[in-house]
Structure formats: C-alpha cells, structure tokens
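*Asks:* okay, predicted coordinates and the sequence, questions at the end:
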Amino acid sequence: MGTTGADAPPARGAARPRNRRGQGGNLRTDILAAATDLLDRGDQRAVTLRAVARRAGISAPSIYPHFPGRSAIVLAVVHEAFLELNGLLRSAVDDAHDADRRLYAACLAYLDYAAAHPERYRAMFGELPAGQGVSSPGAGTLRILADTLAQCVTAGQSTSTDPRSDAIALWLGLHGLAHQRAIAHAFPWPADLVRPFVASLSRLGRPGATALP
C-alpha cells in the first residue's frame, strides 16, 4: 500500500504537523532524531536549539516542554547512543557460540560503532552537564563486557581473577584504540591488532582462544 500524504514524514526543515492529543512523545523522538542527525553531520557545536528546531520542522519554543535546553538534548542523545551501543554488543554476544568468541565479537562491535559514528561516540565521552554523567548507560556497557569475560573464566578460557576490573581495563583499552583510530588515520594500524590486544587485556590463555570468528 502506498504512503499517503498524511502518513508521509515531514521533510527536513518543513513545518511539522501538530501532534494529536497523547502523541507528544512523537515530538520528543523527532527532536532527538534531529539532534542526533546534526551531531553525526558535524559536532556538538552544531546542536543548537535553533538548528534542532529547524531540522525537526518545529519552532524553537516547542522544544521546551520536552527539554529545558540544549544540554538536556545532548544528554538525551548520549543516553540513546549508549543504549544503541549496548544493544549492538548484546546482539554480537548472542550471535557467537564460545565464550571467548562472544567477548571478541563484543569488542569488535564496540570498535565498529565508534568508527561508524565518530562524532556521536566523541559526545558519549565528552563534557556533560555537572552531575549528568554516563553512569547508567555506561554501566550497561561495562556489565556486558564483565559478564562475557566472566563466562570466559568459567569456561577456562581466561585466567582473570577479577573479571570486573579486567573488563574496566579492556573498556579503557577499547576506548583508547577507538579514539586513536579516529584521529590518526595515517598511522599503519596492523590488520590483526584487535586479536592480541583483547587477549592480553582479558587474560585469555586457552590455546586457540584468540581466533577471531
């Protein structure tokens, strides 16, 4: 069935049709989508109330019932980005079989996300409003890495005695690698860098445990 004019989404920058009663959540979603689009195309400086309103096809004052200001929008975008990242990590883990392969898959998914969305990823770890850190969604990322590493220990594939601490070290390593890859394009990064990198930080010691899928 074809899309009617009433069902078609508004063009970027066009006046947005008024929500029916009870559909205010749609406007919040549109605001976040507009802000995320601006961020992906530029950087955090591109996310202004005026620019977000223009891209969402609304007036700037229409934002205030949903967000008190620009910082709140950026924070919401960051939270949504972490939720998206965590979903990708879980999918990667679920698609692999052995515990060590699940851990590698999660790490590769993490690095792929950072490479695919560099500005969004930078915002996830950038300066946020005071008291508004990434503890909740960020804790989810750490939990996935720690739980998957703990499964490697249980399976005899890792010698870690503190999976959570080693998962923190692994996350810091992944973040550093993602950041350096983003800014040092000319550096001759080894094609097989991730395998020994993850194995070392995760204390993977079983023969063959470092074989990537």
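*Replies:* Yes, it's here.

*Asks:* when you work out contacts or count neighbours from here on, use the C-alpha atoms and nothing else.
*Replies:* Fine.

*Asks:* wait, residue 81 sits on residue 119?
*Replies:* No - if you go by Cα atoms under 8 Å, residue 81 and residue 119 don't touch, sitting 11.0 Å apart.

*Asks:* from residue 181, how far out is residue 187?
*Replies:* Distance of residue 187 to residue 181, computed by Cα to Cα, to the nearest Å: 8 Å.

*Asks:* these two: which has the busier surroundings?
*Replies:* More neighbours surround residue 181 than the other of residue 187 and residue 181, with 17 against 9 (other Cα atoms under 10 Å).

*Asks:* ok, structure two:
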Amino acid sequence: MGSSVTPTSRRARNPRGQGRQLREDIVSAAHALLHEAGEDGVTLRAIARRIGISAPSIYAHFTDRESVLLAVAIDAFADLTRYLRAAADAADTGSGGESEVLRAVCAGYLRFAREHPADYQVMFGGAWNGARAVETGAVTTEQVRELGAEALTVFATALRRCHATHDAVQEDIATAATTVWVGLHGLAHQRIVAPGFPWPADAEAHLIARLTGLPATPHP
C-alpha cells in the first residue's frame, strides 16, 4: 500500500507542484512503521527520518500524527473494500449461488483481519481512534462514517442478492449488513488481541451461519 520507502533513503527536495508525492511517502512511511514498530513507533519524527525530510515538512500536508494515521486508515479501508469485492467476484464464478458469494465476503473479511492485523488495528480504534478524533474536531462524524461505507456496500449487495433468491431471510438489508459486519468484527478483533485462545476450528463457519441465516456449510 503506497510507495516503498526504505529506512535509509534520503528524499530529494520536491520540485514545485510535486507535493502530492511527499504526502504519499508520508502515509507509506507511517504504514511501514506501524507494521514494524507498532503504534508507539509511529511518530512524526520517525516518519520524517524514514523518508529523509525534516519533521516540520510534514505539516504542509498533515496537521498532526492523528491526521497521518487517518490517512493510513482511509487506505486500509480502501484495501478492505477491494479485498471483499475480489472475494465476491471469485465466488460468483462458482456454482454455489448467491449464498456462496455471501459466505465468501464474510470469510474474506475475517481473512483480511487475520492477514493484515496492523491495518485492522488502525482501522478500528487501535493506533487511530475515530471517537477521539471526532471529539477533538480533527474529523467530523460524517467523515468517520464514510470510512467503511464502500465496504459495507459489498456486504449489503451480497445480502440483497441472497434475499432476492430466498437463500437468506433478512428483511432490512441495511440493518442486516451492519449486524453481519459487527458480528464478524467481534471474532476478528478477538483473534488479534487474544491469539493464544484455543479458537475452535469451525468457529468461523458457525459465526457466519448465525449472522447470515445460511447453513454452516455450503449445500453439496
């Protein structure tokens, strides 16, 4: 995600009109630091040092650390949306019907969290805290709400298609999509914060079944 920046690279001064590249490098550096050093390792000084600029140069693009992490979260939500769409598209080519597409989207969500735990943490109140950002006025409630809007649409579309073919029973698609997301988030989050817990091998399948109203395993 973003451009690749090594810890030892030195950045040449941007020619006039190329500030957008610096902004992308700042976000990329913050993302890399989050993966390598965790939340505490993401500081403006560390970001600046990584891409070879002075820390004050960051303020031309971001007001503070929180705004940098918001940009990381925005990128992560975009990655999640692409991930879910790819899962839906792959399942749509099979013979499992609309129910299999819905299962694939749910499983894709859990797989994204499992494979990208640092991204997932910054998305949901770890390194970047949306509630705190709203309280301080760094962002509006509407901006926070928009972060997951496209990903939620993928869930809603899969649910609507299932409902249309009577594979699932939810009547209110918007409520159902939100409920499915929140339910999946519970398992995804707990897997990250409690990796040593003996999670049952079939926990994921049973959770998806309960959240969607579909059988725990695909029909033969």
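*Replies:* Ah, there it is. Computed from a prediction, not measured in an experiment: that's the story for all the values here.

*Asks:* quick one: TM-score?
*Replies:* Scored against TM-score structural alignment, normalised by the length of the first structure, the superposed chains reach a TM-score of 0.87; 202 aligned residues with a Cα RMSD of 2.1 Å.

*Asks:* pull the contacting residues for the counterpart of residue 202 of the first structure in the second structure.
*Replies:* Using TM-score structural alignment as the criterion, residue 202 of the first structure maps onto residue 212 of the second structure. Residues counted as contacts of residue 212 of the second structure (Cα atoms under 8 Å, 6 or more residues apart in numbering) are 159, 168, 170, 180.

*Asks:* for the lengthiest helix in the second structure, which helices and strands make contact with it?
*Replies:* Ranked by residue count under DSSP state H, the longest helix found in the second structure is helix 65-92. With contacts defined as 3 or more Cα pairs under 8 Å, 6 or more residues apart in numbering; DSSP states H and E, the packing partners of helix 65-92 of the second structure are helix 19-37, helix 97-115, helix 117-123, helix 141-147, helix 149-164.

*Asks:* and of the ones you listed, who's closest to residue 133 of the second structure?
*Replies:* Closest approach to residue 133 of the second structure among these is made by helix 141-147 (9.0 Å; Cα to Cα).

*Asks:* can you give the distance from that closest one to the centre of its chain?
*Replies:* Here helix 141-147 of the second structure is found 14 Å from its chain centre; the criterion is Cα atoms, centre = their mean, to the nearest Å.

*Asks:* now for residue 14 of the first structure: what does it line up with in the second structure?
*Replies:* With TM-score structural alignment as the criterion, residue 14 of the first structure matches residue 9.

*Asks:* for its match, pull up the helix or strand it's in.
*Replies:* Assigned by DSSP states H and E, residue 9 of the second structure belongs to no helix or strand.

*Asks:* that one is in contact with residue 53, isn't it?
*Replies:* No - under the criterion of Cα under 8 Å, residue 9 of the second structure is not in contact with residue 53, lying 10.1 Å apart.

*Asks:* what about the two, which has more around it?
*Replies:* residue 53 (18 against 11).

*Asks:* aligned to the more buried one, what sits in the first structure?
*Replies:* Aligning on TM-score structural alignment places residue 53 of the second structure opposite residue 58 in the first structure.

*Asks:* and what of residue 82 of the second structure?
*Replies:* Taking TM-score structural alignment, the alignment pairs residue 82 of the second structure with residue 87 from the first structure.

*Asks:* gap between that match and residue 94 of the first structure?
*Replies:* 11 Å.

*Asks:* more neighbours: which of these two?
*Replies:* Legend: neighbour count by other Cα under 10 Å for residue 87 of the first structure and residue 94, higher for residue 87 (15 against 12).

*Asks:* report the contact partners of the more buried one.
*Replies:* Residue 87 of the first structure sits next to no residue when contact means Cα under 8 Å, 6+ apart.

*Asks:* 10 Å - rerun?
*Replies:* Applying Cα atoms under 10 Å, 6 or more residues apart in numbering, one finds that residue 87 of the first structure lies in contact with 81, 93, 140-141, 144.

*Asks:* thank you kindly, that will do.
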